[in-house]
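Peer 1: Structure here, sequence nowhere to be found:
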């Protein structure tokens, strides 16, 4: 995969390519994710181009790997079950990403989110969910090595099992608890 250096953004933006995946597959779940959130792979790429200018498209292997990590971020939302339109879901995926990549930026964001939750009434739930995200990322197979074509054709539940990605129990418990009270409590703790 790294040898070929395939750029994923074009594939992930191709509606015809995404339409081929049967219901229940990772590809269909990703397609549903895009439809539900209104996000696009090109949206993250555009932000990257705005922040990094021409350096965003360098041919260097490190630059390619950075683009791949950017492009698979939303796929990881689908695989892990951490919602993208939810600050806690994003924070949990950041912790998962740190465990997968050891990227210090991911680690810093996860740590700051967890520390910020110390001041919140339900902060313990946030910290449990973030720690679970880290542990799940550490236990999972290395997702950067996945062939996207094969992964997208695989049933979502089978992919999660094969990749050792468990159900995010603490995250769901926190979301349920926050739904029973003021939802803004989780937003404050996780932002």
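Peer 2: Cool, the structure landed. The structure displayed is predicted, hence computed values, not measured ones.
Peer 1: CA only for contacts and neighbour counts going forward, please
Peer 2: Fine.
Peer 1: just how off-centre is the longest helix along the chain within its chain?
Peer 2: Assignment by DSSP state H gives helix 61-80 as the longest helix of the chain. Mean-position distance between helix 61-80 and its chain equals 8 Å (CA atoms, centre = their mean, to the nearest Å).
Peer 1: same deal with stretch 184-191?
Peer 2: On CA atoms, centre = their mean, the centre of stretch 184-191 falls 19 Å from that of its chain.
Peer 1: Also stretch 88-97?
Peer 2: 7 Å.
Peer 1: tell me the helices in this protein, going along the chain?
Peer 2: Listed in chain order, the helices found in the chain under DSSP H are 8-13, 15-19, 26-37, 41-52, 61-80, 87-101, 104-116, 123-139, 148-153, 156-162, 169-180, 184-190.
Peer 1: Could you tell me which other helices and strands the second one packs against?
Peer 2: Pointing back at helix 15-19 there. Taking 3 or more CA pairs under 8 Å, 6 or more residues apart in numbering; DSSP states H and E as contact, the helices and strands that helix 15-19 lies on are helix 26-37.
Peer 1: A further structure is provided below for comparison with the first:
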């Protein structure tokens, strides 16, 4: 495939596909596949831009060269559960078991998107990496999987890696909460997620494989992850995620 055609495929935006996925997501908010489809339809060349930023970073270049597969490690429950209590890996293991999740589940939910169409090897790996560290971002930020936690995490994510598909979901979610729970200051929670994303180190350029045994609290401090105070004080939350085990 020539470079021009590959570029066009990467940048293609599919508004009708996004609309169809949005309708399905509104009918079933737990249908994670529709979230991936919306992001796929509207994200344009976000992966290409992310690869460029990785290429400009020393650790990012090393990750692109080695292309580690973090899924194997994140699926290794025996190894994760043996890590020190309070470590990133142990807390991640607690989180996925509490929520009945797996790294493979994210892969299954993303099936049918354009991640392998017109992408270079670096772009395919980067797209997969952004998907595979989603639940690690829950652990590092302290956001739970309740609807407000997910929406706040999306705000963090699109601040770190700007994505019009995610921005669309945030706008849709914000409008929903304005209508259904007007007493909730959803804008403040979205702003908090954005602020945490601005202050924290850039997650895609971190070799998380080498850091899972480190103290979660220490790494949060080192990398600038501030507690989501407004989220923790909201009615729908899981604030224990930001506490040390």
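Peer 2: Cool, the structure landed. Every value quoted in this text rests on a predicted model; they were computed, and no experiment measured them.
Peer 1: one step back: please work out which of the helices of the first structure is packed deepest.
Peer 2: Comparing the helices of the first structure by mean neighbour count (mean count of other CA atoms under 10 Å), helix 87-101 comes out on top with a mean of 25.
Peer 1: Residue 1 of the first structure: which of the helices of the first structure is closest?
Peer 2: helix 148-153 (9.6 Å; CA to CA).
Peer 1: Now the closest one on the second structure. Mean distance?
Peer 2: Superposing on the second structure places helix 148-153 of the first structure at an average distance of 1.8 Å from its equivalents, by mean CA distance after the TM-score superposition for the first structure.
Peer 1: Quick one: residues in contact with that helix.
Peer 2: Here helix 148-153 of the first structure makes contact (CA atoms under 8 Å, 6 or more residues apart in numbering) with 21, 22, 25, 26, 27, 28, 159.
Peer 1: please redo it, this time with the cut-off set to 10 Å
Peer 2: Applying CA atoms under 10 Å, 6 or more residues apart in numbering, the external contacts of helix 148-153 of the first structure come out as 1, 8, 11-12, 17-18, 20-31, 72, 75, 146, 154, 158-159.
Peer 1: same deal with stretch 104-114 of the first structure?
Peer 2: Residues from elsewhere that reach stretch 104-114 of the first structure (CA under 10 Å, 6+ apart): 87-88, 90-101, 115-117, 123-131, 133-134, 188-191.
Peer 1: Run the angle between the longest helix of the first structure and helix 87-101 for me.
Peer 2: Relative orientation of helix 61-80 of the first structure versus helix 87-101 (axes from the mean of the first three to the mean of the last three CA atoms, to 10 degrees): 130 degrees.
Peer 1: Just tell me the aligned range of helix 61-80 of the first structure in the second structure.
Peer 2: Aligned by TM-score structural alignment, helix 61-80 of the first structure falls on residues 122-141 of the second structure.
Peer 1: And for stretch 25-36 of the first structure?
Peer 2: Using TM-score structural alignment, the residues of the second structure aligned to stretch 25-36 of the first structure are 87-98.
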